[in-house]
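[1] sequence and predicted model, in that order:
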Amino acid sequence: MIDLRSDTVTRPTPAMREAMARAEVGDDVWGDDPTVAAFEAAVAERAGMAAGLFVPSGTQGNLIALLCHCQRGEAFIAGQFSHIYRDEGGGAAALGSIQPQPIAHEADGTLALFAIEDAIGGEDIHHTRTRLLALENTYRGKVMPKAWQQDATTLARRHGLSTHLDGARLFNAAVASGRPLAALCQGFDSVSLCFSKGLGAPVGSVLVGDAAFIARARRWRKTLGGGMRQVGILAAGCHHALEHHVERLTEDHAHARQLAEGLADIDGVAVQACDTNMVFLAVPEADGRALEAHLASRGVLASVGATTRLVLHLDVGDADIPRILSAFRSFASRPRA
């Protein structure tokens, strides 16, 4: 099956499995796992940060960042459809008593600067005190504009806010924009980087920041049950991805463009291409279930809804794009009742 539901479905390559099998390990809670330590240091250096912390998932990395930056009863600002607000189980509220303040996205995925400023709560006792601006790059496959990133983080700093970046697909953004990872991390106090999406590792994210922040984060990781033992086996897979799978993200981006161009020629399908490895489709609501079943019958897995996201990744090759397009075309040309 060609699985387009997400880039989280990727499986470790044989070379990655070999690296994992050869990993030198120790007890990471005690700080004794050399493979984890080397990986954390490598990621922090590439991100232009002082230190890193290996965590099981991007969701936990984001939650740890929220708990470090905000106290109970304080607030963070994020986009209405950002992952940290919408898709992480309400962890900030449930586990940290932290109030999210969502604001609407602009057409390009950014947040209007005036809207950010209007949402900031200050010292008035009637208002929740805002402590953090949390942004996302990429957002729905779009790369955060360089000038807007600088303006938004500067605005936050002017108001005394900390800044966090959900960089689940920040490597995609770096490759698509041609900018170093460190440049995309500038202006942020903390960044969460995921290795189990486009980079293809089975498990793992790294939270980066300054040394004091990571010391606090390490304590919160333990509190949240994220302290792991001989986890160098997993870190080795992520380190392999860091060294061997970043530049190849250009292949996924090229496949997404090819797929978007081919789908645009099919009647009844409205296509929105992105900067990276995603294609968004709008299909008639009445066709959704039938299209999903039709694709599956032809070996293509997709989660079809009013807005459908197709995600390209390292398990989708050159030969798969014509097969995907053929499946869509055969649905479009089927006899109608």
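    Perfect, thanks for sending it. Numbering: from 1, shown residues only.
[2] for the rest of this, base every contact and every neighbour count on C-alpha atoms.
    OK.
[3] quick one: end-to-end distance for stretch 82-89.
    Taking Cα to Cα, to the nearest Å, the first and last residues of stretch 82-89 lie 12 Å apart.
[4] I should have written stretch 129-140 there, sorry.
    Stretch 129-140 has an end-to-end distance of 29 Å (criterion: Cα to Cα).
[5] what comes into contact with it?
    With contact meaning Cα atoms under 8 Å, 6 or more residues apart in numbering, stretch 129-140 is reached by 66, 69-70, 73-79, 82-84, 109, 120-123, 143-144, 153, 156, 160-170, 172-173, 274, 278.
[6] ok, structure two:
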Amino acid sequence: MYEKIIKADLGADVRIIDLRTDTLSRPTQEMKEAMYIADLGDDVYGEDPTVTELERRSAELLGKEDALFLVSGTMANLITIMVQCSHRGSEIISGDKGHTCCLEQGGPAQIAGVQSSPIKNEDDGTFSLDVLREAINVNPNVFEPKTSLIIVENTHNLCGGVVLPLDWLEKVGDIAAEHNIPVHMDGARLINAAVYLRVSPKRVARDVDTVFFSLSKGLGCPVGAVLAGSNDFITKARRVRKVLGGGWRQAGVLAAAGLVALDTMIDRTKIDHEHALKIAKAIHQMKSNIFKVDLAKVQTNIILMYIDRSKVDLKQLQRRLQTVLDGDSVRASVRCSSLKSNCVRFVLYYEITAEDVQLACDKIQLVIKEYDEIFSLKNVIPQFK
């Protein structure tokens, strides 16, 4: 996992800027106050008014008939798969870099008993429509699984937070409709996609049957995701949620933060996008042969900084970004994550201020300069301790 730095090792003048992920964000003061006074009931019995209101408003936001408050997006994906692939011998089609394929412990197979049929994700988060058509098992014979669900991800995490084109989503929906196959959108950061495209979340979700968005990522809530779809789908999803141990009781204490997020946090995600682009430009301006960023793909709140693996050890790079040496002119500890072996990831959220962003730019440029200077003299991997 991520290397830890003991706070005592950092001087009092050092600013810690944690860009590992946006789930690190803590609830706003307004959220905390709303949570404290929330009207509560037992949600398993459908008696928590705050949860009911969050579900109603979320369904309206996404243009669906009904919605269900859940602990996480991973649960939302798994429940959807279990509902839509309820007969044995089912398969799902998704991109090979999708969250359900790469980052959910093989949940479709492990828990749902569903086979995954991944197809190649392009760098923009899409996949070939022609390949999709070929992957669908039409009238499967006795040897083949039945294609029961297509999954898309928006924004696409492992592709760097890129936003799926609306016309592509429409075409996926059309192909799925031809074969009477539902489409599910892993929309953990769907709100970021909507803000980037300058359209409503409802428009982003128009061409899919089911969709969820995360409350605990760019929207700043402590916990939760909301899954939306038809009335019939949500009725079945509620039943599956219970068997997975996801039956909330007085869940309004968490749903209250979600209601505040819908009122106050959606439009401001544009600031996170601007901050991400500023950091990406700072990397690009270094014109390094070792570190690269694709500015065109920095569309929302995620930056992928690619590295030359022949010159850079990933964990040492992360360690150097976190460490503040005595002679460093920039007194900032920048933390980042790595979900792939050839890049590190920086993710912005509301608690990262403009001052933090400038310090992060300065620190990242300082480290890039160090590597570039070392490799202008000798071709070895530097050892930072």
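    Okay, I see it. Note that the structure is a prediction, hence the values are computed from the model and not measured.
[7] how about G106 of the second structure, what's its match in the first structure?
    Using TM-score structural alignment as the criterion, G106 of the second structure maps onto G90 of the first structure.
[8] do L61 of the second structure as well
    Aligned partner of L61 of the second structure by TM-score structural alignment: R46.
[9] helices or strands next to the helix or strand hosting its match in the packing?
    Using DSSP states H and E, R46 of the first structure falls within helix 34-47. On a contact count with 3 or more Cα pairs under 8 Å, 6 or more residues apart in numbering; DSSP states H and E, helix 34-47 of the first structure meets strand 51-55, helix 181-185, strand 205-209, helix 232-244.
[10] check the mean deviation of the first one from the second structure.
    Right, the one you point to is strand 51-55 of the first structure. In the superposition against the second structure, strand 51-55 of the first structure averages 0.4 Å from its aligned positions (mean Cα distance after the TM-score superposition for the first structure).
[11] between strand 205-209 and that strand, find me the angle.
    Inter-element angle recorded for strand 51-55 of the first structure and strand 205-209: 150 degrees (by axes from the mean of the first three to the mean of the last three Cα atoms, to 10 degrees).
[12] neighbouring contacts of strand 51-55 of the first structure?
    For strand 51-55 of the first structure, the external contacting residues (Cα under 8 Å, 6+ apart) are 36, 40-41, 43-45, 61, 204-211, 214, 217-218, 221, 226, 235.
[13] so who does the corresponding residue of the first structure for I92 of the second structure touch?
    Under the alignment by TM-score structural alignment, I92 of the second structure pairs with F76 in the first structure. Going by Cα under 8 Å, 6+ apart, F76 of the first structure touches 66, 70, 98-101, 130-134.
[14] try 7 Å
    By Cα atoms under 7 Å, 6 or more residues apart in numbering, F76 of the first structure lies in contact with 99-101, 130-134.
[15] ok, and the closest non-adjacent residue to it?
    Computed as Cα to Cα, 6 or more residues apart in numbering, the closest residue to F76 of the first structure that is not its neighbour in sequence is L132, at 4.6 Å.
[16] list the buried ones in stretch 172-189 of the first structure?
    Buried residues in stretch 172-189 of the first structure, counted by 16 or more other Cα atoms under 10 Å: 172-177, 181, 184-189.
[17] want to throw those residues into CSV with distance to A296 of the first structure?
    Listed next are those as CSV, based on distance: Cα to Cα, whole Å:
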residue, distance to A296 of the first structure
N172, 27
A173, 30
A174, 33
V175, 31
A176, 30
S177, 34
L181, 37
L184, 38
C185, 39
Q186, 42
G187, 44
F188, 42
D189, 43
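[18] from R329 of the first structure, how far off is the residue nearest to F76 of the first structure?
    With Cα to Cα as the criterion, L132 of the first structure and R329 of the first structure are 46 Å apart.
[19] who has more neighbours, these two?
    L132 (26 against 16; other Cα atoms under 10 Å).
[20] how close does the residue nearest to F76 of the first structure sit to H126 of the first structure?
    According to Cα to Cα, L132 of the first structure and H126 of the first structure sit 18 Å apart.
[21] chain center to stretch 199-207 of the second structure, what's the gap?
    Its chain's average C-alpha position is 17 Å from that of stretch 199-207 of the second structure, according to Cα atoms, centre = their mean, to the nearest Å.
[22] okay, that stretch sits on what stretch of the first structure?
    Mapped onto the first structure using TM-score structural alignment, stretch 199-207 of the second structure covers residues 179-187.
[23] ditto for stretch 122-129 of the second structure
    Using TM-score structural alignment, stretch 122-129 of the second structure pairs with 106-113 in the first structure.
[24] whereabouts in the first structure does the longest strand seen in the second structure align?
    What stands out as the longest strand in the second structure, according to DSSP state E, is strand 146-153. Mapped onto the first structure using TM-score structural alignment, strand 146-153 of the second structure spans residues 129-136.
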